[in-house]
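>>> Generate a structure from the sequence data that follows.
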Amino acid sequence: MSSEVRFTDFKSDKQPTWCPGCGDFGTMNGMMKALAETGNDPDNTFVVAGIGCSGKIGTYMHSYALHGVHGRALPVGTGVKLANPDLEVMVAGGDGDGYSIGAGHFVHAVRRNVDMTYVVMDNRIYGLTKGQASPTSREDFETSTTPDGSKQPPVNPMALALAAGATFIAQSFSSDALRHQEIIQKAIEHDGFAFVNTFSPCVTFNDVDTYDYFRDSLVDLDDEGHDPTDYDAAKDMILDSSKEYMGVIYQDEESVSYEEQHGLTENMSEIPDGAPEDAMDLVREFY
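Sure, this is the predicted structure:
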């Protein structure tokens, strides 16, 4: 850990308004500890978030931040990273924000492999709008707007990521503080787009996917001897709907980020007039 930076340096003076017991507290604490442990500090960290209970995380963390609109956090994070590759870019979202309106951006962010970390606080419900079924809710999960269940199978975000060519896929649990921090650290250290789906229970509107449920059901891959570089084993786990896994499920250790592949390693604010047109074209393709 950096001798100069502590995780508390990432805490802002704004008090979170999440419900007492919300899993997002643990998710955020793990992110802050991982940033400090990897030698980052608030001056070189940029946090982007969308809409939902996760959306104000940038307000609660002391760093550069942008609170964007619903489902659009990833393109903002991509722009930030390409404009200033020296920044550590963390993108945060929820299962509704990321896998519904933001699903298209998710797939393309995965395939581009820009070097940033995407942490999704998955509580399997729309908490901010008072408890509707989300893309990851169970098919029979009853809510005020789906009293007989959603009648739709849940989205498998890890399968989406793998199909899009992800180079880092992990799953964590906000209540397991040490493992959550370790997994986020590995994501930050990965060269390329790192995706971490984090189970972050909603204590107010979801009485099914609870802390006790995840404690009893999660299988820790460290205990299973799983090799995350084994693509076929990772695919089998991701498609196995009978178990919930925690840990790094897949990692391509040979991954090279988009910006490294295309020479986009300079701070855009410092690129002089007359920069090579092909470099500018690579940036424009995102817009």
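
>>> From now on I want contacts and neighbour counts done on CA atoms only, so please keep to that.
Fine.

>>> Ser63 is in contact with Asp13, correct?
No. Using CA atoms under 8 Å, Asp13 makes no contact with Ser63, being 11.6 Å away.

>>> how much space between Asp227 and Ala234?
For Asp227, the distance to Ala234 equals 8 Å [CA to CA, to the nearest Å].

>>> between these two, who's got more neighbours?
Ala234 (22 against 15; other CA atoms under 10 Å).

>>> quick revisit: for Asp13 and Ser63, indicate the residue with more neighbours.
Ser63 (19 against 10).

>>> To which secondary structure element is Leu74 assigned?
Secondary structure assignment for Leu74, by DSSP states H and E: helix 73-83.

>>> count of neighbours near Glu253?
If you count neighbours by other CA under 10 Å, Glu253 ends up with 13.

>>> got the contact list for the residue lying closest to it once chain neighbours are set aside?
Spatially, and ignoring its direct neighbours in sequence, Glu253 is nearest to Thr229 (7.2 Å; CA to CA, 6 or more residues apart in numbering). Listed by CA atoms under 8 Å, 6 or more residues apart in numbering, the contact partners of Thr229 are 250-253.

>>> Please give the structure of this sequence too, so both can be compared:
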Amino acid sequence: MTAVTPPVSFVPKDFASDQEVRWCPGCGDYAILKATQKALAEVGATPDKTVFVSGIGCSSRFPYYLATYGFHTIHGRAPAVATGVKLARPDLDVWIATGDGDGLSIGGNHLLHVLRRNVDLQILLFNNEIYGLTKGQYSPTSHRGTRSPSSPHGTQEEPVSPAQFALGAGGRFVARAIDTQQKQLVEILKAAHAHRGTSFIEVFQNCVVYNDNVFATFTERAVAAEMQLWVAHGKPLLFANGTRGLRLKPGTLMLEAVTIGEEGITEADILIHDQTSKPLALMLAALQPPTMPVALGVLYCSPTACLPLAPAQGAIDPAALPQQIDAALHRGDTWTIESRADS
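This next block holds a predicted model:
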């Protein structure tokens, strides 16, 4: 009787590479890396079947620090490369690490299309509202009035909301987390991994050097309970230790924050989170301090069919690939440009 070899079980440290992790001391990226390694171990991922693809920026150093396969690609193009990896090897678990500058500025077009195509991969967008790697210029998510080397008098335009962008682009899984809140971040990463299709996670990440405490209005311990709303499917939208909640303002389709016990309001009046409702997800993504709490957790999850693979995708013969590529390049009309003696 042949003995059955039990599957190898990996722990978080098995996903740590031998490279020295080099971000600024206190950077939120360290926390995101630790959470990712823990989540990979808990979902049963294996290093030889996992790929991290990144563009350019502080966040894009991610592939160096994980003992998996990885590509450090060019600015904003990680979604295109990751799509190619997934189409060529659908058996691989593909992740994208990007930032608010890399993903939403030069990479906005690529990010939009990977979301609408619903490629089966996970996107981690580190949002620190600044260009950290290139010394602190304002980014697409910087709040209005941000002073930086590229906006000395303060920015004039309204910022991009990553979560709203993902929802508008057709994303089927959109979530938010905070870098240092490890328990919640790990659970969100695991939920994203379980979702078939493109999973988009915006992580509020603190840049201690160029944009320190930019999220203090909802991350500081003194205000966290009042300004953080962690949503859960089928549960009431409560915050402030259950003393406050959200409801639809009577006669409107707008959310308002109310206090349990005031004006006869009870928990029965509080809206129940439905993660399959895109209109609700859009309203939650738009909430912001100081008048409303920041919505965190899985805002939207409504699975649909993933991007279909090419008909012959499952039967690729690596040995025949060079000939197939050559044949594709020479298919159709071709011509030769010859040099002229009198030119």
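
>>> Superpose the two chains and report the TM-score.
TM-score for the superposed chains, counting by TM-score structural alignment, normalised by the length of structure 1: 0.88, backed by 271 aligned residues with a CA RMSD of 2.1 Å.

>>> And the helix holding Leu74 of structure 1, what does it pack against?
Helix 73-83 of structure 1 is packed against strand 45-49, strand 88-94, helix 103-112, with contacts defined by 3 or more CA pairs under 8 Å, 6 or more residues apart in numbering; DSSP states H and E.

>>> most packed of the ones you listed?
Among the helices and strands packed on helix 73-83 of structure 1, strand 88-94 has the highest mean neighbour count (mean count of other CA atoms under 10 Å), at a mean of 27.

>>> That one aligns to what range in structure 2?
Under TM-score structural alignment, the match for strand 88-94 of structure 1 in structure 2 covers residues 93-99.

>>> what's the mean gap between the matching stretch and the aligned bit of structure 1?
Here stretch 93-99 of structure 2, set against structure 1 after superposition, deviates by a mean of 0.4 Å using mean CA distance after the TM-score superposition for structure 1.

>>> So what touches that stretch?
Here stretch 93-99 of structure 2 makes contact (CA under 8 Å, 6+ apart) with 49-60, 62, 76, 78-79, 82, 85-86, 120-128.

>>> which among these end up buried?
Of the members of these, the ones counted as buried by neighbours, 16 or more other CA atoms under 10 Å, are 50-60, 62, 76, 78-79, 82, 85-86, 120-128.

>>> Helices of the stretch 1-150 of structure 1, start to end?
For the stretch 1-150 of structure 1, the helices defined by DSSP state H, counting those that start in this stretch occupy 24-37, 57-60, 73-83, 95-96, 103-112.

>>> how many other residues sit next to the residue mapped onto Val209 of structure 2 from structure 1?
The alignment partner of Val209 of structure 2 in structure 1, by TM-score structural alignment, is Thr204. When counting by other CA under 10 Å, one arrives at 13 neighbours for Thr204 of structure 1.

>>> repeat for Leu239 of structure 1
12.

>>> try Arg221 of structure 2
Neighbours around Arg221 of structure 2, by other CA under 10 Å: 10.

>>> so Leu167 of structure 2 is in which element?
Element membership of Leu167 of structure 2, judged by DSSP H and E, is helix 162-168.

>>> Output the residue interval of structure 1 matched by that helix.
Alignment of helix 162-168 of structure 2 against structure 1: residues 157-163, by TM-score structural alignment.

>>> distance from the matching stretch to structure 2 after superposition?
Comparison of stretch 157-163 of structure 1 with structure 2 after fitting gives an average deviation of 1.7 Å (mean CA distance after the TM-score superposition for structure 1).
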